[in-house]
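A.B. asks: Kindly return the folded structure for what I paste below:
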Amino acid sequence: MFIDYAKIYVKAGKGGDGAVAFRREKYVPKGGPAGGNGGKGGDVIFVADSNLGTLLDFKYNRKYMAEDGQPGGNSLKDGRNGKDIIIKVPVGTIIKDEESGKVLCDLNENGKQYVAAKGGKGGKGNSNFATPTNQTPRYAEKGKPGEEKNIILELKLIADVGLVGFPNAGKSTLISTVSAARPKIADYPFTTLEPNLGIVRYKEYDSFTIADIPGIIEGAHEGKGLGLKFLRHIERTKILLIMVEAISEDYQRDFNILLNELNNYSKILAGKKKIFGISKADLLTHDQIEKVKSLTLNNHNEKIIVFSAVSGYGMDELLDTLWTELKD
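C.D. replies: Okay, here's the model as predicted:
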């Protein structure tokens, strides 16, 4: 199950209390203060792990608490620090503060870490409070509480190319043809219900990643269909392949609808490099294909690539174009 959003509660450990103690040695009837310091509370640390691909674990476990520091002991012995709690998340996870909505960290690299909640400082033992006028203090410092907060986790896939199109535009067929990804494919809308990520082998030694999200419908940026939930997964892509199927009655209108949804969703998507493609060319005759190739989109000088993932027509040109744009 692919889960890309979760709310959790994290709490760092409390610092251990300082100790009130005195030296108790033979022939020393009035020993000085000997209370040790409390240990520091454990931190809550997030770590990006490339072996993970979903936030599914956080659906069942929503509370994460680090260990408290141990109190100080006699004979100036300090308490042990509390153990940190390490929370592994997929690469591409964004950590937000639920209350403010502020982005705290973007874990966009494998191994990158973020301390979401710091453990409390341990209290000082009474040995720290001795003065010339008070050589036997009978008080110590309490440990400080650890930080706690409600966290939002959002996963954004990291890919080179993002596929954008209406339901049934052939995105799933394309990604299953050019990579080892195996999304569900059927001849009805919204077959794809979650993002798919595939690695495309280009030529002999090169490769790039491609992301397929559920089909976009008009009004997706307002929450219609499944688009709003998954559009964030293509915000990290370097380029977008905008796909319209060959049997469309109006290519210009369909491209404009898709572009409008991207522009209204975020400035990030609006500013990305876009390649325009007509899919399912196997449904057209040779003359129809040549006619489509001669089309130009209003306000766009980009070339339209006509291709079919089923027959293989135009696939070399498509992959060459994607690779060239990625290299640029």
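A.B. asks: use CA for all of it now, contacts and neighbours both
C.D. replies: Fine.
A.B. asks: My guess is Leu107 contacts Thr93. True?
C.D. replies: Yes - shown here, Leu107 and Thr93 form a contact pair, counting by CA atoms under 8 Å, at 5.4 Å.
A.B. asks: for the chain, which helix is longest?
C.D. replies: helix 251-265 (DSSP state H).
A.B. asks: Check which residues of it are buried.
C.D. replies: Neighbour-count burial for helix 251-265 flags Tyr251, Asp254, Phe255, Ile257, Leu258, Leu259, Asn260, Glu261, Leu262, Tyr265 (criterion: 16 or more other CA atoms under 10 Å).
A.B. asks: same thing with stretch 76-93?
C.D. replies: Result for stretch 76-93 [16+ other CA under 10 Å]: buried residues 76-86, 88-93.
A.B. asks: Tell me how far the residue nearest in space to the middle of the chain lies from Gly18.
C.D. replies: Centroid-nearest residue in the chain: Thr93, 1.9 Å away (criterion: CA atoms, centre = their mean). Distance, Thr93 to Gly18, using CA to CA, to the nearest Å: 38 Å.
A.B. asks: Same check on Asn196?
C.D. replies: 53 Å.
A.B. asks: So which residues of the protein form helices?
C.D. replies: 57-60, 171-178, 227-230, 251-265, 267-270, 286-293, 315-327.
A.B. asks: what packs against the longest one?
C.D. replies: Using 3 or more CA pairs under 8 Å, 6 or more residues apart in numbering; DSSP states H and E, the elements in contact with helix 251-265 are strand 239-245, helix 267-270.
A.B. asks: let's see this one next to it:
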Amino acid sequence: MTEGNFVDYVKIFVASGNGGKGSVHLHREKYITKGGPDGGDGGRGGHVIVRGDKNLWTLINFKFKKHFKAGHGEHGSKNRSTGADGADVYMDVPLGTVVRDTETNNILFEITEHQEERIVMEGGKGGRGNWHFKSATNQTPRYAQPGIPGQETQITLELKVLADVGLVGFPNAGKSTLLSVMTSAKPKIADYEFTTLKPNLGIVKYRDFRSFVMADIPGIIEGAAEGKGLGHYFLRHIERNATLLFLIPADSNDISKEYEILLDELRRYNPELLDKERLVAISKSDMLDEELVAEMSVELDKDLKGVSYLFISSVAQQGIQELKDRLWELLNE
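C.D. replies: Next up, the predicted model:
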């Protein structure tokens, strides 16, 4: 999927249908001159419904179509005939989509299962026909209820990527390179910060035809939790990952400090993110000799406080299989 086709945030206008009017009708047929009221009810206005689809990965369908209006209910008619309901409108979205009220930013609901349906805007009820209002003192009511008007509002669709493993790291840490080596994904790779502006997904093939999904999340900078850089734009995707893989380059000035900054950004955005399984991978390790690796391991054992780590090199294909094994263990604990 090209970067331009990955749409994960859209605002759209939705409007439900009006309910149909109840009928004012008096029954008439041969030999029955005063048959009484028999006006039928109006039909219900159409709903606007959000539906989950496991085959979708992006909100690209809403990039150019941003207005959704359901059909109006038809009016009631004679012989107590109820008008037809208005046509419902279905909006198919990827799993992991959060629906918010744009004005208040409150979360209305989340779609996490295939074919899950949630009504985002209910259609207006149809009005009751005049036969409902017949009584002993009013046997020929000449009035009926009008239908209830539909509603309209603006909602925000926000996609949080569903992946087993999320890659977390500073810009230019080598996340896209690692994804390209471990999966068949073809992310944009270049030697400058913020090469990746949208999450990239890839399927990691494991032993015995097993697999898991890895997501390359755009790089974090210090202050991201407050919205700096790409801010909340990418942090929300990390919420949906079962395991977090922290990627820190071996040539970093202070690996432990970099890890703490990344961890702090996640903590400030959502403390629950720290409950996820974590693994630290020291990338670009092909530039290290055995003696340097041993020295760094002593420091990391002390500073990472029990968090597992390993040394890898995407370019030299070092430690990649071990990384797959460790990730598989974490996913299946």
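A.B. asks: TM-score of the superposed pair?
C.D. replies: Overlay of the two chains. TM-score (TM-score structural alignment, normalised by the length of the first structure): 0.95; 328 aligned residues with a CA RMSD of 1.5 Å.
A.B. asks: ok, back up a step: with respect to burial, which of the helices and strands packed on helix 251-265 of the first structure scores highest?
C.D. replies: Scoring these by mean neighbour count under mean count of other CA atoms under 10 Å gives strand 239-245 as the most buried, with a mean of 23.
A.B. asks: Tell me roughly how far it lies from the second structure on average.
C.D. replies: For strand 239-245 of the first structure, the mean deviation from the second structure after alignment is 0.8 Å (mean CA distance after the TM-score superposition for the first structure).
A.B. asks: Give me the range in the second structure that that strand lines up against.
C.D. replies: With TM-score structural alignment applied, strand 239-245 of the first structure matches the range 243-249 in the second structure.
A.B. asks: Could you do stretch 113-128 of the first structure as well?
C.D. replies: Counting by TM-score structural alignment, stretch 113-128 of the first structure corresponds to residues 117-132.
A.B. asks: Check stretch 189-204 of the first structure too.
C.D. replies: With TM-score structural alignment as the criterion, stretch 189-204 of the first structure aligns to 193-208.
A.B. asks: now that stretch, how far from the chain's geometric center?
C.D. replies: 18 Å (CA atoms, centre = their mean, to the nearest Å).
A.B. asks: Looks like Asn264 of the first structure contacts His221 (just checking).
C.D. replies: Yes - using CA under 8 Å, Asn264 of the first structure makes contact with His221 at a distance of 6.3 Å.
A.B. asks: any idea what Leu262 of the first structure aligns with in the second structure?
C.D. replies: Leu262 of the first structure maps onto Leu266 in the second structure, by TM-score structural alignment.
A.B. asks: any idea what Asp287 of the first structure aligns with in the second structure?
C.D. replies: Per TM-score structural alignment, Asp287 of the first structure is aligned with Glu291.
A.B. asks: Just give the number of residues close to its match.
C.D. replies: 9 (other CA atoms under 10 Å).
A.B. asks: likewise Arg28 of the second structure?
C.D. replies: So Arg28 of the second structure, with other CA under 10 Å, has 15 neighbours.
A.B. asks: Map it onto the first structure.
C.D. replies: Checking TM-score structural alignment: Arg28 of the second structure goes with Arg24.
A.B. asks: Now for its match: which residues touch it?
C.D. replies: For Arg24 of the first structure, the contact set (CA atoms under 8 Å, 6 or more residues apart in numbering) comprises Lys30, Gly31.
A.B. asks: could you redo the last one with a cut-off of 7 Å?
C.D. replies: Residues in contact with Arg24 of the first structure (CA atoms under 7 Å, 6 or more residues apart in numbering) are Gly31.
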